[in-house]
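1. dropping a prediction and its sequence here:
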Amino acid sequence: MRIVVISHITLDGVMQGPGRADEDTREGFTQGGWAAERGGDEAVGRAWGRRLAASSGYLLGRRTYQDVLGHWNTQDSPFRDALNNAPKYIASNTLAEPLPWPNSTLLSGDIPAAVAELKKTPGDDLHIMGSGALIRSLSPLGLIDEYLLSVHPLVLGTGRRLFADGFGPVAFRLTDATPTDTGILIATYRPLDG
């Protein structure tokens, strides 16, 4: 399987709290919901939908797993059943089995080694959404094969970024780019060594 990040980010690389004001308020972050405030972008929805339709499931960190479970399972939404039915691999050394969400498998201990083993499994792409700490732990090790980023024409000036200070240098190859009517750039990148 390939590991693919799918994320909303701002021009200054912030990925924290794109969906809701209360989604991620760590470190006093008060600008949550910045992607949702811009309204739904049909082109972004189609691009993400195409990718997720051929998914072998999700790879999530503990915080994202608990937030997604807590939010979407309380909503009457078409996402709820799809998320419940999809295989989910949860990277955490603080959670214990059994996990509360159906079709969830705990990856614990040496998370990068567990992900490297998971990549050897036959299947389509395994998608990481949210899970910034997980992304930042896997990226320097070359365990992420592709990044599908919806880059919003917005600078927040604060918030957790996709790539933290000290990451790199890593060069990426742009494999696809589509601007939308709302000014979002849907860009797909692969590490040059991948």
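-> Happy to help now that I have it.

2. could you use CA atoms for every contact and neighbour count after this?
-> Will do.

3. ok, now which ones touch the most centrally placed residue in the chain?
-> The residue lying closest to the centre of the chain (C-alpha atoms, centre = their mean) is residue 129, at 1.8 Å. Going by C-alpha atoms under 8 Å, 6 or more residues apart in numbering, residue 129 touches 5, 6, 7, 58, 59, 60, 64.

4. most surrounded residue in those?
-> Ranked by the number of neighbours (other C-alpha atoms under 10 Å), the contacts of residue 129 place residue 59 first, at 30 neighbours.

5. rewinding a little: now the contacts of residue 129 in a markdown table, with distance to residue 166?
-> Shown next, in a markdown table, are the contacts of residue 129 (distance: C-alpha to C-alpha, whole Å):
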| residue | distance to residue 166 |
| --- | --- |
| 5 | 20 |
| 6 | 22 |
| 7 | 20 |
| 58 | 27 |
| 59 | 24 |
| 60 | 23 |
| 64 | 23 |
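
6. nearest to residue 185 among these?
-> residue 7 (11.8 Å; C-alpha to C-alpha).

7. ok, that closest one touching residue 149?
-> Yes - using C-alpha atoms under 8 Å, residue 7 is in contact with residue 149, at 5.1 Å.

8. tell me which residues in stretch 108-118 are buried?
-> 108, 111, 112, 115, 116, 118 (16 or more other C-alpha atoms under 10 Å).

9. in helices, which of those residues appear?
-> Among those, the ones falling in helices (DSSP state H) are 111, 112, 115, 116, 118.

10. quick check, nearest of the residues you listed to residue 137?
-> Among these, residue 112 lies closest to residue 137 (C-alpha to C-alpha), at 7.6 Å.

11. for comparison:
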Amino acid sequence: MGMLVVVENVTLDGVMQAPGGVDEDTRGGFRHGGWAHPYADRVMAETMGRGMSDDGVLLFGRRTYEQFHGFWSKQTDGNPYTEVLNRKRKYVASRTAVEPLPWENSFLLTGEATEAVAALKRDVEGDLVVLGSGELVRSLARAGLVDRYMLSIHPLTLGAGSKLFADGEQAYGRYELVEAIPTTTGVIIATYRPTA
């Protein structure tokens, strides 16, 4: 049975929207895209690289899948993430995507996302890693399917944007700290396990 691991960049005020680029996700008039870039460093690259090399599969919502495919499938600069992302088996939870999916080793989950992911967890060996995919993550959290959160907590606040846990949605939850790694730029890469 696999472990479902959510990997997210978040700000101190919980925003997870558009960490990678200015135009990554402008829903709701969000104007702060690309906020994570100034905080990248060697420690973060090594820590994320360790996780990427593990066995397991990737899980995306449609929007994040399309963004990752649009960027990573076209990279030719020798970045080790490129080979891993292209090689790994990728599952997409979507109500609107249709097969065949354009990125190699990609498979569409059919039916209700939480039920499909619960079945996938039973069948997968290793970690089932969710990158980004906020709406999907919130539905998986509500269903009690998340086994670990690996959060890169950035030392800034944005005051607006989509949050990992939307207001009122995750009214109460307790988490155990499994690991905390500080970076040279003030980011804390914290891994939590839900306990209640």
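-> Good, I have the coordinates. The structure displayed is predicted, hence computed values, not measured ones.

12. just give the TM-score of the two.
-> Superposed pair, TM-score by TM-score structural alignment, normalised by the length of structure 1: 0.94. Supporting alignment: 192 aligned residues with a C-alpha RMSD of 1.2 Å.

13. now residue 23 of structure 2, what's its secondary structure?
-> Classification of residue 23 of structure 2 by DSSP: H, G, I helix; E, B strand; the rest coil places it in coil.

14. so what's the residue count around it?
-> Neighbours of residue 23 of structure 2 under the rule other C-alpha under 10 Å: 13.

15. do the same with residue 75 of structure 1
-> 10.

16. identify the residues contacting it.
-> Residue 75 of structure 1 neighbours (C-alpha under 8 Å, 6+ apart): none.

17. wait, is it part of a helix?
-> No - counting by three-state DSSP, residue 75 of structure 1 is not part of a helix but coil.

18. which residue ranges of structure 2 form helices?
-> With helices called from DSSP H, structure 2 shows them at 42-53, 62-72, 80-87, 113-123, 134-142.

19. tell me which of those helices sits most buried.
-> Most buried of the helices of structure 2, by mean neighbour count (mean count of other C-alpha atoms under 10 Å): helix 134-142, with a mean of 19.

20. what's the mean deviation for it versus structure 1?
-> Its aligned residues in structure 1 lie a mean 0.5 Å from helix 134-142 of structure 2 after superposition (mean C-alpha distance after the TM-score superposition for structure 1).

21. where in structure 1 does that helix fall?
-> The alignment of helix 134-142 of structure 2 onto structure 1 (TM-score structural alignment) spans residues 132-140.

22. so how far is the matching stretch from its chain's centroid?
-> 10 Å (C-alpha atoms, centre = their mean, to the nearest Å).

23. nearest approach to residue 103 of structure 2 belongs to which of the helices of structure 2?
-> That would be helix 62-72 among those, by C-alpha to C-alpha, at 6.2 Å.

24. residue 5 of structure 2 contacts residue 145, doesn't it?
-> No - using C-alpha under 8 Å, residue 5 of structure 2 is not in contact with residue 145; the gap is 9.4 Å.

25. of those two, which one has the most company?
-> The neighbour count for residue 5 of structure 2 versus residue 145, taken as other C-alpha under 10 Å, is higher for residue 5 (23 against 19).

26. let me see the contact set for that one.
-> For residue 5 of structure 2, the contact set (C-alpha under 8 Å, 6+ apart) comprises 127, 128, 129, 130, 146, 147, 148, 149, 150.

27. if we go to 10 Å?
-> Contact analysis of residue 5 of structure 2 by C-alpha atoms under 10 Å, 6 or more residues apart in numbering lists 58-59, 127-131, 137, 145-150, 191-193.

28. residue 19 of structure 1 too?
-> 8, 32, 33, 34, 35, 36, 37 are the contacts of residue 19 of structure 1 under C-alpha under 10 Å, 6+ apart.

29. closest to residue 182 of structure 2 out of the helices of structure 2?
-> helix 42-53 (8.0 Å).
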